[in-house]
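Student: Would you be able to build a 3D model of this:
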Amino acid sequence: MSDVVLTGDRPTGQLHLGHYFGTLANRVALQGVHPMYVLIADYQVITDRDTPGEIQRNITELLLDYLAVGLDPRQVTIFQHSAVPELNQLLLPFLSLVSVAELSRNPTVKDEIAHSSQSAVSGLMFTYPVHQAADILFCKGTLVPVGKDQLPHLEVTRLVARRFNERYGQVFPEPQAMMGASPMLRGLDGGKMSKSRGNAITLAATEDETAALIRKARTDADRLITFDEEHRPEVANLLTLAGLCLGRPPQEIAEEIGDGGAVTLKRVVTDAVNDFLAPIRKRRREHGEADAREVLAEGNERARERAIATLDEVRAAMGF
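Tutor: Below you'll find the predicted structure:
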């Protein structure tokens, strides 16, 4: 049986280079090799905020980013969470398979709670990993391209699949993680790269915006540029970013810069990033909102057909 890939993003803004090297590059490489579902997780936007914000605008921006990086809607199913109600019906039986203690120990949820804009932890935030399990298992996903910080969520999905099968009979596979070239590319301030933390280079950023962001990136006072992740993490992160964009080891780039200092380092990184983003920016300009709406409508229909079939199978296995 062929593997099925499930991946996706919350529509909270434009995607950035951390997304690209963490998961998007894997998606592009895998399309056409395996069946792939790409989820726009709009319901999950309200896990850590009170309102979804400019949800329709963000969904359009996300779709345009997908098309820009090279995702082909003829080969992948791109769909919107709220358009597939059968997917969410899987959440109820799945919640019965995990304990409150198991959910409370999830380190990714703890980090997301710490950076939440809500005054109190919602039930949706607390059960976020189980919600993601429904996202993955509705299409019998077996491969999930993720960043390192999402691995605890995937373990919950594997747990849910295993316990459902033990209790009701074999229905779900236990999905495996697929790691990108840079599972944890840090932001320009040294912390986790995140849209909400304002430390990321978006895929839609202009050349000037990219240069301005990199100029403000943290470095250190040592003029000799070396690649030392332990003692010089900010410098190492910029070298890693340049290396990923150039397809070269960051150590080589550091040796070429030598004693050029932070100014030369940032110039090299800026040129590397802008050259890398040039074809992505070009493809983004070639697509419009009408393209995005058509892609989503077709994907929603295909995803809902799959979700209905899985829900019927789950009901039969449980005896409903």
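
Student: contacts, neighbours, all on C-alpha from now
Tutor: Fine.

Student: mind listing the strands for the stretch 151-300 of the chain?
Tutor: With DSSP state E, counting those that start in this stretch, the ranges of strands along the stretch 151-300 of the chain come out as 176-179.

Student: oh sorry, the question was meant for the stretch 1-150 of the chain
Tutor: Taking DSSP E, counting those that start in this stretch, the strands of the stretch 1-150 of the chain run over residues 5-9, 36-40, 76-80, 143-146.

Student: Can you pull out the residues in contact with the second one?
Tutor: Put plainly, it is strand 36-40. Residues from elsewhere that reach strand 36-40 (Cα atoms under 8 Å, 6 or more residues apart in numbering): 4-11, 30, 59, 62, 75-81, 135, 139, 303.

Student: related to what we said a few turns ago, tabulate the strands of the stretch 1-150 of the chain in CSV, adding columns for mean neighbour count.
Tutor: Below are the strands of the stretch 1-150 of the chain laid out as CSV (neighbours: other Cα atoms under 10 Å):
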stretch, mean neighbour count
strand 5-9, 23
strand 36-40, 23
strand 76-80, 24
strand 143-146, 23
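
Student: closest one to residue 232 among the ones you listed?
Tutor: Closest to residue 232 of these is strand 143-146 (Cα to Cα; 26.0 Å).

Student: distance between the closest one and the chain's centre?
Tutor: Relative to its parent chain, strand 143-146 has a centroid offset of 9 Å by Cα atoms, centre = their mean, to the nearest Å.

Student: Let's see this one next, to set against the first:
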Amino acid sequence: MPSPEPPHPELSSTVERSRLEAQRRSDLVAERVRTEPASLCVLTGDRPTGPLHLGHLFGSLGNRVRLQQAGVPTMIIIADYQVITDRAGTDRIAEHVRDIVCDQLAVGIDPAKSTMFTHSAIPELNQLLLPFLSLISIAELQRNPTVKAEAAAAGISAISGLLLTYPVHQAADILGVGGTVVPVGLDQLPHLEVTRLLVRRFTEAYGPCFTAPEALLSEAPVVLGIDGTKMSKSRGNAIELRHTADETAALIRRARTDSDRRITYDPQRRPEVSNLVLITSLCTGEEPRAIAERIGDGGAGALKQLTIAAVNEHLAPIRARRRELAAVGDDVLQVVRDGNVVARARATATLDRVTEAMGMIY
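Tutor: This is a model prediction of the structure:
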């Protein structure tokens, strides 16, 4: 079989320049977080497709708490409408919304500093879709690599209209509540670029109404599930924040490793072993290579025991708080009801500006 052709040098150079420019702008945002946090507004969130897990904790939840504590106004959307972008129905969605609320409050999200709201409760966000959809072509949406990747991950062969227009929905969510900063990974930049494109086109057509949001690039580690693939709610391979200590231990004991008894930290050659070392590091603060060196020839059994102890110790206070929150049942959703009032007021003000700019005040 012939070897694949290497990427074209000009294409590789363009991608690298784009990455460096994105990082430069992200660094400027990070500086503003430090020096003028109140001038920003973060929009972030989750789809309520199941309870949150270790990957979320180290990938996004911890970052939300840090931004909140830095004094950045933070809007957290529970994107319930987006559940049906890649699935046929909304089974257990109310339960999943409660789970997400409990998870976020348990890790330190403070309703006095952050606003948690549900997409379906803010109809003004969907009303913004109409002018935005008029400003982008089907061909542009079809070229979006993130949409293609999400469809492939979900095993979807025929992309629905909702999934195709997902980046435009996200633009409405961000701009509707005044988001100026969106924490993302490099792979999600194409979605945010759609938002920035729509801001430019709306401004050209009707005048200035929006501030183009900036990406705050995440350096979050990729945490693998117990089967060696990316930890995911839908794959059944996740260590959930709500799991008990015994459930966590059972999951970690089942985690894939390899046949080499000596423990090393080598994510490229030994991803499964390195993942357990990384999880231990994230929970304890000890450097991964130091952990691997300390275990040495102890093998996978010793590594798993160390990981179990580290995870359960790290999650113990979060789980205790989560049990308290879960015990109040639907009353915990008052946080979202209050947040919906705040978010809807912001979205209504945005829509008023848009209709005025478009000459639709009668």
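
Student: And the TM-score between them?
Tutor: In this superposition the chains share a TM-score of 0.94, using TM-score structural alignment, normalised by the length of structure 1; 320 aligned residues with a Cα RMSD of 1.8 Å.

Student: about what we covered before: what would the strands of the stretch 1-150 of structure 1 look like in a markdown table with distance to residue 224 of structure 1?
Tutor: Formatted as a markdown table, these follow (distance: least, Cα to Cα, whole Å):
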| stretch | distance to residue 224 of structure 1 |
| --- | --- |
| strand 5-9 | 39 |
| strand 36-40 | 43 |
| strand 76-80 | 46 |
| strand 143-146 | 34 |
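
Student: Could you say which one of these comes nearest to residue 108 of structure 1?
Tutor: strand 143-146 (12.7 Å).

Student: Where in structure 2 does the closest one fall?
Tutor: Here strand 143-146 of structure 1 aligns to structure 2 at residues 181-184, judged by TM-score structural alignment.

Student: The matching stretch vs structure 1, average offset?
Tutor: With mean Cα distance after the TM-score superposition for structure 1, stretch 181-184 of structure 2 departs from structure 1 by a mean of 2.1 Å once superposed.

Student: What lies in contact with that stretch?
Tutor: 29, 40-44, 192, 213-218.

Student: List just the nearest of these to residue 320 of structure 2.
Tutor: For those, the nearest to residue 320 of structure 2 is residue 44 (25.3 Å; Cα to Cα).

Student: Skipping its backbone neighbours, what lies nearest the counterpart of the closest one in structure 1 in space?
Tutor: For residue 44 of structure 2, the aligned position in structure 1 is occupied by residue 7, per TM-score structural alignment. In this structure, residue 7 of structure 1 finds its nearest non-sequential neighbour in residue 38, 5.0 Å apart by Cα to Cα, 6 or more residues apart in numbering.

Student: now do residue 215 of structure 2
Tutor: In space, residue 215 of structure 2 is closest to residue 182, 5.0 Å off (Cα to Cα, 6+ apart).

Student: Could you do residue 266 of structure 2 as well?
Tutor: residue 274 (5.8 Å).

Student: hang on, isn't that neighbour packed against residue 258?
Tutor: No. Using Cα atoms under 8 Å, residue 274 of structure 2 is not in contact with residue 258; the gap is 10.4 Å.

Student: chain center to stretch 200-211 of structure 2: distance?
Tutor: 27 Å.

Student: Give me the buried stretch members for that stretch, please.
Tutor: Using 16 or more other Cα atoms under 10 Å as the burial criterion, the residues of stretch 200-211 of structure 2 that qualify are 200-202, 209-210.

Student: Give me the contacts around that stretch.
Tutor: With Cα under 8 Å, 6+ apart as the test, stretch 200-211 of structure 2 has contacts from 132, 135, 175, 178, 180, 199, 212, 353-354, 357-358.

Student: give me that answer again for 7 Å
Tutor: Residues from elsewhere that reach stretch 200-211 of structure 2 (Cα atoms under 7 Å, 6 or more residues apart in numbering): 135, 175, 180, 199, 353-354, 357-358.

Student: picking that back up, I'd like the buried residues of stretch 200-211 of structure 2 laid out as JSON lines, including distance to residue 54 of structure 2.
Tutor: Below are the buried residues of stretch 200-211 of structure 2 laid out as JSON lines (distance: Cα to Cα, whole Å):
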{"residue": "200", "distance to residue 54 of structure 2": "37"}
{"residue": "201", "distance to residue 54 of structure 2": "39"}
{"residue": "202", "distance to residue 54 of structure 2": "39"}
{"residue": "209", "distance to residue 54 of structure 2": "38"}
{"residue": "210", "distance to residue 54 of structure 2": "35"}
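
Student: which of those lies closest to residue 158 of structure 2?
Tutor: Nearest to residue 158 of structure 2, judged by Cα to Cα, of the buried residues of stretch 200-211 of structure 2 is residue 201 at 28.8 Å.
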